[in-house]
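J.: Would you be able to build a 3D model of this:
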Amino acid sequence: MATIEQAGTTAMPPYFGTVLRNGSSGPDSAQVQTWLNGVHTRWPQVPSVSVDGKYGGGTANAVKAFQTVAGLTVDGQVGSSTWNALYAAFADIRGAGEVFCGVTARSGDRGAVVKSMQQKLIRIRQVYTAIASISADGAFGSASAAALKQFQRQFALGIDGAFGRNTFAALAKVYGQVLAGAPTPVLPRYPGLLRQGSTGDSVRCVQSYLSALGSTVPKVTIDGRFGSATTASVRSFQRLARLTEDGKVGPATWSALVMAFNGTLRA
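T.: Below you'll find the model as predicted:
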């Protein structure tokens, strides 16, 4: 029987509260499969499994094998005790920290992986205010997908609103840098000319970056609608940056805004 040290260990992501069993599916099932494959290197009696997010008989048997070596109730289901012990065993082998679950989480999914994503977005939103407010409820709905797109837009990722490997890695990095007090500079691609009447996430970026400049430019609301207040604030910024004062965001103004915002991150 294996001795698994769990004292002081918090699973990453923490257990969501839903028991996983034969027939379950989604990112949390994939997380379990990823952890099982990680402990297989130490305990070969725990079979390796396919990481597909589908909790079938093979995954249930591997969970039973792990529960046997860990001295847990052998039922092939992953409740809080098995979730925490499996993470602790994986972390002891591979190092502590959250790892990509192995499948892309999408709108409609729910669970611990989704809640962890939401919590990170909520925390970094304090710096990157173009990201809309969401709830950390573990349900991947349209609001979470929209917030994820707003994150992806600012860090040169594919803007699909899905939580795949690249977005997981980028969010983990940006989140870690925010916690460390050294936020990551944004790298948004120029979206084309923005002017009064424009709408969308690129406008939210403009408004966010203007807002970060404080009292040096007129205050704007971050709502994704390029109205007269945003036009006035852009004109003010253009005056300070010695750009053409037309109230429109072309490539020169966009680049200057991005640079100015990134400068506030180092302040």
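J.: drop to CA atoms for contacts and neighbour counts, all remaining ones
T.: Noted.
J.: Give me the buried stretch members for stretch 239-253, please.
T.: Of the residues in stretch 239-253, those with enough neighbours to count as buried (16 or more other CA atoms under 10 Å) are 245, 247-249, 253.
J.: Tell me which helix or strand the residue nearest the centre of the chain sits in.
T.: Computing the C-alpha centroid of the chain and ranking residues by CA atoms, centre = their mean puts Met117 first, at 3.9 Å. Element membership for Met117 (DSSP states H and E) is helix 112-124.
J.: Now flag whichever of the buried residues of stretch 239-253 is closest to Ile131.
T.: Proximity of the buried residues of stretch 239-253 to Ile131 (CA to CA) peaks at Val249, which lies at 19.6 Å.
J.: correct me, but that closest one touches Val234?
T.: Yes - proximity of Val249 to Val234 meets the contact threshold set by CA atoms under 8 Å, at 7.5 Å.
J.: still on that earlier bit, show me what the helix holding Met117 is packed up against.
T.: Packed against helix 112-124, as judged by 3 or more CA pairs under 8 Å, 6 or more residues apart in numbering; DSSP states H and E, are the following elements: helix 27-40, helix 142-154, helix 165-179.
J.: All the strands of this protein, in order from the start?
T.: Secondary structure of the chain, counting by DSSP state E: no strands present.
J.: can you map out the helices along it?
T.: Secondary structure of the chain (DSSP state H): helices at 27-40, 57-70, 80-94, 112-124, 142-154, 165-179, 201-211, 228-241, 251-265.
J.: JSON lines please, covering the ones you listed and showing distance to Tyr190.
T.: Compiled in JSON lines, these are given as follows (distance: least, CA to CA, whole Å):
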{"stretch": "helix 27-40", "distance to Tyr190": "33"}
{"stretch": "helix 57-70", "distance to Tyr190": "45"}
{"stretch": "helix 80-94", "distance to Tyr190": "39"}
{"stretch": "helix 112-124", "distance to Tyr190": "22"}
{"stretch": "helix 142-154", "distance to Tyr190": "10"}
{"stretch": "helix 165-179", "distance to Tyr190": "20"}
{"stretch": "helix 201-211", "distance to Tyr190": "9"}
{"stretch": "helix 228-241", "distance to Tyr190": "16"}
{"stretch": "helix 251-265", "distance to Tyr190": "7"}
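J.: one more to put side by side:
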Amino acid sequence: YPTWPTNSLQANIYAQISLALNRIYTEWYRSRHYEFDITSSTAYDQNFIRGRNIFENISQLVDEVFNVYIIKPGRQEPFYAEYCNGSTVTCPGMSQWGTVSLAQQGYSPQAILEYYYGPVELITTDDIQEIEGSYPGYPLKLGSTGRWVQIKQFGMNRISVNYPAIPKVPVDGYYGPEMEAAVRAFQRIFSLDVDGVMGKATWYRTSYIYVAITKLAELTSEGHNPIFSEGSYPGYPLKIGSTGEPVRQAQFYLSMVDTYYDLIPPVTIDGIFGSETKNVVIQFQRLYGLTDDGIIGPVTWAQLVDVYLGIEENVFVPVAVLPLKDYPGYPIKPNASGTDVVYIQLILNRISTQFPTIPPITVDGKFGNATKEAVIAFQNLFGLAADGIVGPLTWNRMNDIYSTVSSGCISITGAGEKAYPGTVVKQGQSGPNVQYIQNSLNTIRTVFPQIPSLVVDSIFGASTKTAVETFQRITGLTVDGVVGENTWNRMNDYTTAVSNGCLSDWKIYTDISDHDFIPGQDEKVSSTDNRTQEIFSVYQRPQRILKIGCFGEDVKALKILLQSTAGENPFLMGENMFFGLSTKHAVQRFQRHLGMRADGIVTSELWDKLTEV
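T.: Below is the predicted model:
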């Protein structure tokens, strides 16, 4: 009621906002197969009547705090702030009439909330957007990759705690046989069609079970804990003999790196910087090209924090995505060894999951014949000089393709401009379906030049068959020169990936690095800073919107802009090609400075404003 004290009204508004957001966050109704997000009934949620008269003082309060919601300490989900009027209806949560007497006693809004709910935090957000269902719009199945797979892997592992018949799966963003087996087990338990595919029904059923077992939509929620937190540098180096909370925090970071990066050994979290911690720090420093002195100074600390932020912000849940490394300045050749070789081997193995013509190799840090063959296969696939040497062109192209594969940019949906016609298309046929195939292959050819160029004549002749066979060989399909449903759909996937810039033709980068490398010579190339400045000078306005989850040189150029024009800290954003939470926050700060809506999304308009400053 408008006559209630302001602190009472504000506490009630916070509770109402949080309850509504919790319904959205947990997909309470979507997971039960309803086509809405929240009811308009006080028996379940809240009552809303469009166009009804409102009270001015309440309206002003709502305008001031509409973007503030409640969480429990250490959690990230909006709190299920159950409440009732406290007179005709009572409940375990907040009494609305009870808030009036508390406010009259001088309780602040937060103190009122804590009287009923225990310790809480009030979170203010500038991330205002429309409601979207979490289902990505296409089924996840064997071979799928990316953020959505990672989210469900995380959820399946939590569900398996309560349902041990469901096997644990690696949280790596790759929908492999282990994930398929786990999904089948889930489907059997919950009476769904057992096909091992995460379609819409299975997607929302897993959401429903996850919310149920974690009690996210109840007062007694176990909470969805943020996996990582950003810590400030303690102000002094951590080294042998150091003790206390800063050491414990650094050990926590390192232990999580160990969980998701095989190259880092385990560490005990005891707050004591001993020889074990020093050895782990040295391994971390070597992995990221830092001075390997075993001391956590400001640079090592910033890199450590950036790795954690990069993991959380880019994939939402922990994921084994290797942070991208810049070209070391000299070619990596057969008989070389060390962390650069390990990096190449890890990159190639991940790429080979999408491009099976690249053979998987043992990650041993030794550049032997197997690694050379994999490098040559990669070079052949992407139109580079096939010499088995990793110079700047090959290194940068590996980073580019790895980012594409790891981000799930190449979706496996089969969706495209034209759906599969229902019958195979093969040599001897003609018509619009053949024309579509020829246009698609010519588009894909801009990235895979070994696919022969085709004359678009709508006739499926020998040259079209050869181009289809080449495409099938590249993507690991049966090589028969016939466009069946699998080939058609995979062609759609790759055409979409090339057309939307997910797979680039790399022409914009070729001129930058070509002059820096002479095969067979251990010449130093220009420094990382110079190279990124050169990239920025030629890579002008991006041809796409940049936001969380994007990968590429245009993101790296954005970070350079934010550093030079807005004074942002490059260590926190990460000197890589990932657009993560830290980068979003930097963009939002710049938008606020300009008086723009702070959504953290870089449009062409915002890019132009960055370059004007």
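J.: Now the TM-score, please.
T.: For this chain pair, the superposition-based TM-score is 0.53 by TM-score structural alignment, normalised by the length of structure 1; 171 aligned residues with a CA RMSD of 3.2 Å.
J.: ok, the buried residues of stretch 239-253 of structure 1 vs Gly176 of structure 1, which is closest?
T.: Taking CA to CA as the measure, Thr253 is the one of the buried residues of stretch 239-253 of structure 1 closest to Gly176 of structure 1, at 29.7 Å.
J.: What's the match for the closest one in structure 2?
T.: Matched across to structure 2, Thr253 of structure 1 falls on Thr394, judged by TM-score structural alignment.
J.: Go ahead and confirm its match touches Leu384.
T.: Yes - using CA under 8 Å, Thr394 of structure 2 is in contact with Leu384, at 7.1 Å.
J.: ok, Leu290 of structure 2 - contacts?
T.: By CA atoms under 8 Å, 6 or more residues apart in numbering, Leu290 of structure 2 lies in contact with Thr300.
J.: roughly how far apart are it and Val341 of structure 2?
T.: Counting by CA to CA, to the nearest Å, the separation of Leu290 of structure 2 from Val341 of structure 2 is 16 Å.
J.: how many neighbours does the residue nearest to Asp223 of structure 1 when sequence neighbours are not counted have?
T.: For Asp223 of structure 1, ignoring the flanking residues on the chain, the nearest one in space by CA to CA, 6 or more residues apart in numbering is Arg204 at 6.1 Å. Number of residues near Arg204 of structure 1 (other CA atoms under 10 Å) recorded here: 22.
J.: deepest of the helices and strands packed on helix 112-124 of structure 1, which one?
T.: The highest mean neighbour count among those belongs to helix 27-40 (a mean of 24), with neighbours defined as mean count of other CA atoms under 10 Å.
J.: can you tell me which residues contact the residue nearest to Asp223 of structure 1?
T.: Contacts of Arg204 of structure 1 were listed using CA under 8 Å, 6+ apart, and they are 130, 222-225.
J.: Then Asn166 of structure 1?
T.: Asn166 of structure 1 makes contacts with Leu157, as judged by CA under 8 Å, 6+ apart.
J.: Quick one: map it onto structure 2.
T.: In structure 2, the position corresponding to Asn166 of structure 1 is occupied by Val299, as judged by TM-score structural alignment.
J.: State the distance from that match to Glu245 of structure 2.
T.: Here the distance between Val299 of structure 2 and Glu245 of structure 2 works out to 19 Å (CA to CA).
J.: how many neighbours does Asp514 of structure 2 have?
T.: By other CA under 10 Å, the burial measure for Asp514 of structure 2, its neighbour count, is 12.
J.: which residue packs closest to it, ignoring adjacent ones?
T.: For Asp514 of structure 2, ignoring the flanking residues on the chain, the nearest one in space by CA to CA, 6+ apart is Leu393 at 6.9 Å.
J.: Contact partners for the one you found?
T.: 384, 510, 513-514.
J.: Show only the entries of those found in helices.
T.: Counting by DSSP H, the part of these found in helices is 510, 513-514.
J.: Columns distance to Arg75 of structure 2 on top of those residues, output as JSON lines?
T.: Formatted as JSON lines, the entries for these read as follows, by distance: CA to CA, whole Å:
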{"residue": "Thr510", "distance to Arg75 of structure 2": "46"}
{"residue": "Ser513", "distance to Arg75 of structure 2": "46"}
{"residue": "Asp514", "distance to Arg75 of structure 2": "49"}
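J.: Looking at those, which is nearest Val211 of structure 2?
T.: When those are ranked by distance to Val211 of structure 2 (CA to CA), Thr510 comes first, at 48.8 Å.
J.: For that closest one, which non-adjacent residue is closest in space?
T.: Excluding the flanking residues, the one nearest Thr510 of structure 2 by CA to CA, 6+ apart is Leu393, at 7.1 Å.
J.: any idea how far that neighbour lies from Pro334 of structure 2?
T.: From Leu393 of structure 2 over to Pro334 of structure 2 the distance is 17 Å, taken as CA to CA.
J.: cool, and Leu558 of structure 2?
T.: Applying CA to CA, the value for Leu558 of structure 2 to Pro334 of structure 2 is 35 Å.
J.: Counting neighbours, go ahead and name the busier of the two.
T.: Neighbour totals were compared for Leu558 of structure 2 and Pro334, and Leu558 leads with 23 against 16 (other CA under 10 Å).
J.: Please pull up the equivalent of that one in structure 1.
T.: If you follow Leu558 of structure 2 across to structure 1 using TM-score structural alignment, you land on a gap.
J.: Which element, helix or strand, includes Leu558 of structure 2?
T.: Short version, using DSSP H and E: Leu558 of structure 2 is in helix 553-566.
J.: and that helix, what does it pack onto?
T.: The contact analysis (3+ CA pairs under 8 Å, 6+ apart) places helix 553-566 of structure 2 against helix 528-538, helix 570-573, helix 581-594, helix 604-612.
J.: Out of the helices and strands packed on helix 112-124 of structure 1, which gets nearest to Leu187 of structure 1?
T.: Of all those, the one in closest proximity to Leu187 of structure 1, counting by CA to CA, is helix 142-154 (5.5 Å).
J.: counterpart of stretch 495-508 of structure 2 in structure 1, which residues?
T.: Applying TM-score structural alignment, one finds that stretch 495-508 of structure 2 aligns to no residue range of structure 1.
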